[in-house]
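J.: Here is my input, please return the structure:
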Amino acid sequence: MMKTSRAVIVTCLLTLAALNCVSAIEEINSIKDLKRIYSNKSLPMHSLTLLHWFANNVDIGTNNVVRLSFNPNRDFGSHRYCNYERLLPSAPQGYQFYTVGNVNQPPGDIDRKFPEYVLYPRVRESRGTGRNRDRIIVSVQAQTVSQVYLTQHFRQEDNRGSEYDRDHTFNISTNLLQQLRQFSFNDNTQSLQELRDQFDQHITDNQLNDLINISGRDQAPLELLYLIVVPQRINLVEVCRPNRRWA
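T.: Next up, the predicted model:
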């Protein structure tokens, strides 16, 4: 009887440990959190571009309900994710996990018929560089999203196959998606100044003007997001000023 009780206790402890391991996924709730994550973790800019792309390819209702604007079974190379390695907490009943972000997926009919359904060039530029590791995983039921995660595959040299790296997996809040949507592509200089003032007042007017001149007004919101989240890129803007011979 005592052996049985011990076995039950051990089983319960192991179950609790597994549940804690699955649930211990850090949430990114704001751009301020993004800055902290990028300063503490080794994350490629590709993952930030992927997040920006996702935030601007979903619909968010007034009640903060997130809905996909694309087919997770097909568009952008997205497909089912079964969570076999228990990377994530179980999806709510009736929801299924899908993953998106693989730039090596061959173009489908949706790409040819609707070019606007192709991932950003900046997302796809990782093709062939060995950096095609970042993914977004969502739990979806009838286009309604209940959970959003940013993750990445292990490196090839880690010999972990197609597993995802738990240490680089984050829960993405609706609030962060709303903030990222403020950086949608546009040519409104005034809105860029307002975003700078809201999220990073250390970026000077000269740096903002250099950014616009280098990237173009319509692409500047994404470049501004880069500068806010990864301030070290300001040095790159300084180097690439248009009035320099080798810009």
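J.: make it CA atoms for all contacts and neighbour counts henceforth
T.: Will do.
J.: Could you check how far the residue nearest to the spatial centre of the chain is from Ala7?
T.: Here the mean C-alpha position of the chain is nearest to the C-alpha of Leu51 (CA atoms, centre = their mean), at a distance of 3.1 Å. Noted for Leu51: a distance of 45 Å to Ala7, by CA to CA, to the nearest Å.
J.: can you check Ser23 too?
T.: With CA to CA as the criterion, Ser23 and Ala7 are 24 Å apart.
J.: now do Pro92
T.: Distance from Pro92 to Ala7, by CA to CA: 30 Å.
J.: Ile234 falls within a strand, correct?
T.: No: Ile234 is assigned helix when assessed by DSSP: H, G, I helix; E, B strand; the rest coil, not a strand.
J.: Now do the buried residues in the longest helix along the chain.
T.: Longest helix of the chain, by residue count under DSSP state H: helix 2-23. Residues Val22 are the ones in helix 2-23 that count as buried (16 or more other CA atoms under 10 Å).
J.: Give the next helix or strand downstream of that helix.
T.: strand 26-28 (DSSP states H and E).
J.: and the next element down the chain from that next one?
T.: helix 31-40.
J.: Give the helix, strand or coil label for Val138.
T.: Following three-state DSSP, Val138 is assigned to strand.
J.: can you pull the contacts of it?
T.: Each residue near Val138 by CA atoms under 8 Å, 6 or more residues apart in numbering is listed here: 97-99, 145-149.
J.: try Gln190
T.: No contacts exist for Gln190 under CA under 8 Å, 6+ apart.
J.: Now the second one, please; I'll put the structures next to each other:
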Amino acid sequence: MAESHQMGFLVLFLSFLPTESTIGILNSINDLKKIPFGQSVPKHSLVLLHWFANAIELSNNNRLKLNFDPNHGDYGAHQYGNFQGFLDLLPFGHRYFTLGNIHFMNNNESRCLPNYYTNDLNYLLVGEELNRARIIFALSSQNTIHRVYITQHYQADQGQGTEYDPEHTYRISINLLRELRVFSLDRREQSELSEIGIYFGSSIGNNELSLLENTWCQLACFGLLFFIVINQRYLPCRPNRDRDQNRPPKRRVRSSSTPQSMMYYPPYHPIYGLQAARQNRDNKLCITIASLTLAFIGAMIIIAVCNHLQI
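T.: Below is the predicted model:
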């Protein structure tokens, strides 16, 4: 009986140890093509992710920072408690936030999501159950973004209420955010769109570009992203070998009220992804070793207590 109690205490203790989530990581436009947008994943998720990538600040040293305050409800952001437990536990001082609700109540002091996300594109995304797409990001006390995810609410007929769908939750890498920033909405001229298409290996022609411009108007560059990710999902992105692959197409600077920190596009370099992967691997190894050490110490304490009680 005493041994069964000891095993019960040990199993209970181990169940409270932090575990690493198995959420997949999207690292490139090619990875985005593997996501079933328009099927089990709303196309609105792609719109929201594109907006978020271009709304945050991204420095050359891979630091992601917000230029808005989620604590004040900007863009409908609010704290997310991760009560479902499908995201990784965060270090002390970090918090999860979520945004993307097109029906959030604006307090007249907070910033609003762009109209093209909340309303204007609905006619182009016909057939979708709206307001399911969400962004989750982890924020440190220094206002630095630690992690970014896209997720979604379950469909209404699935009877899951307002919970998020872990099966269709994906972590977004810094590399993918850099690639999405190439599709800035201030790039509207056909020559620019053609250059971006060529860079990402798209076979889109001039006639298709003209149709895209007429259909998406001021959102033509997002329309190009939409075309590459969804319409050409079965065609892998192969950057033009004649161009320096470490540098995306140059953007023509236009006068704009947009903060320069949001308009600057640091050159992409593959080594950033390699460094991030190594750092992520080392962090996971440290967490695993610490967890095993705590588990061993806890088990020894529990067994010692049980033995003492027997005496």
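J.: counterpart of Ala138 of the second structure in the first structure?
T.: In the first structure, the residue paired with Ala138 of the second structure is Ser139, using TM-score structural alignment.
J.: shouldn't its match be in contact with Val145?
T.: Yes: judged on CA atoms under 8 Å, Ser139 of the first structure makes contact with Val145 at a distance of 5.7 Å.
J.: Verify the contact between Ala55 of the first structure and Ser173 for me.
T.: No: counting by CA under 8 Å, Ala55 of the first structure stays clear of Ser173, with 10.7 Å between them.
J.: Between those two, point out the one with more neighbours.
T.: Neighbours were counted for Ala55 of the first structure and for Ser173 using other CA atoms under 10 Å; Ala55 has more, 23 against 16.
J.: residue ranges for the helices of the first structure, please.
T.: 2-23, 31-40, 45-55, 109-113, 121-124, 174-181, 189-199, 205-215, 220-229, 233-239.
J.: Could you export the ones you listed as CSV, including distance to Asn63 of the first structure?
T.: Below are the helices of the first structure laid out as CSV (distance: least, CA to CA, whole Å):
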stretch, distance to Asn63 of the first structure
helix 2-23, 25
helix 31-40, 21
helix 45-55, 16
helix 109-113, 30
helix 121-124, 29
helix 174-181, 11
helix 189-199, 23
helix 205-215, 34
helix 220-229, 26
helix 233-239, 36
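J.: Relative to Ile102 of the second structure, how far out is the residue mapped onto Leu119 of the first structure from the second structure?
T.: Counting by TM-score structural alignment, Leu119 of the first structure corresponds to Leu113 in the second structure. Leu113 of the second structure sits 8 Å away from Ile102 of the second structure, going by CA to CA.
J.: Looking at those two, which one has more neighbours?
T.: Leu113 (23 against 20).
J.: Stretch 41-60 of the second structure maps to which residues in the first structure?
T.: The aligned range for stretch 41-60 of the second structure is 43-62, by TM-score structural alignment.
J.: Distance from the chain centre to the matching stretch, please.
T.: 5 Å (CA atoms, centre = their mean, to the nearest Å).
J.: and that stretch, how far apart are its ends?
T.: End-to-end for stretch 43-62 of the first structure, by CA to CA: 32 Å.
J.: swap in stretch 151-169 of the second structure?
T.: First residue to last in stretch 151-169 of the second structure (CA to CA) measures 4 Å.
J.: ok, and what's touching it?
T.: Outside stretch 151-169 of the second structure, the residues touching it (CA under 8 Å, 6+ apart) are 23-24, 41, 45, 84, 86, 129, 132-136, 149-150, 170.
J.: for the residues you listed, which one is nearest Leu225 of the second structure?
T.: Ser45 (12.8 Å; CA to CA).
J.: The residue nearest to the closest one when sequence neighbours are not counted: neighbour count?
T.: Spatially, and ignoring its direct neighbours in sequence, Ser45 of the second structure is nearest to Ala133 (4.8 Å; CA to CA, 6 or more residues apart in numbering). For Ala133 of the second structure, the count of nearby residues is 25 (other CA under 10 Å).
J.: Hmm, Ala133 of the second structure is touching Val47, no?
T.: No: Ala133 of the second structure is beyond contact range of Val47, at 9.0 Å (criterion: CA under 8 Å).
J.: can you list residues touching both of the two?
T.: Counting by CA under 8 Å, 6+ apart, nothing touches both Ala133 of the second structure and Val47.
J.: show me the contacts for the residue nearest to Ser210 of the second structure when sequence neighbours are not counted.
T.: Nearest non-adjacent residue to Ser210 of the second structure, counting by CA to CA, 6+ apart: Gln190, 7.5 Å away. The contact partners of Gln190 of the second structure, by CA under 8 Å, 6+ apart, come to 209-210, 213.
J.: Output these as JSON lines; include the columns distance to Leu219 of the second structure and neighbour count.
T.: As requested, the contacts of Gln190 of the second structure are arranged in JSON lines below (distance: CA to CA, whole Å; neighbours: other CA atoms under 10 Å):
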{"residue": "Leu209", "distance to Leu219 of the second structure": "12", "neighbour count": "21"}
{"residue": "Ser210", "distance to Leu219 of the second structure": "13", "neighbour count": "13"}
{"residue": "Glu213", "distance to Leu219 of the second structure": "8", "neighbour count": "20"}
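J.: sorry, back to before: can you list contacts of the longest helix of the first structure?
T.: 86-89.
J.: Now for Gln142 of the second structure, how many residues are close by?
T.: Neighbours of Gln142 of the second structure using other CA under 10 Å come to 10.
J.: Distance check, it against Asp69 of the second structure.
T.: Following CA to CA, the distance that separates Gln142 of the second structure from Asp69 of the second structure is 12 Å.
J.: again with Thr118 of the second structure
T.: Here Thr118 of the second structure is placed at a distance of 20 Å from Asp69 of the second structure (CA to CA).
J.: pretty sure Val100 of the first structure contacts Arg80?
T.: No: between Val100 of the first structure and Arg80 there is no contact under CA under 8 Å: 9.2 Å.
J.: And the two? Which one has more around it.
T.: The residue with more neighbours, out of Val100 of the first structure and Arg80, is Val100; 23 against 16, by other CA under 10 Å.
J.: Enumerate every residue touching that one.
T.: 72, 76-79, 135-137.
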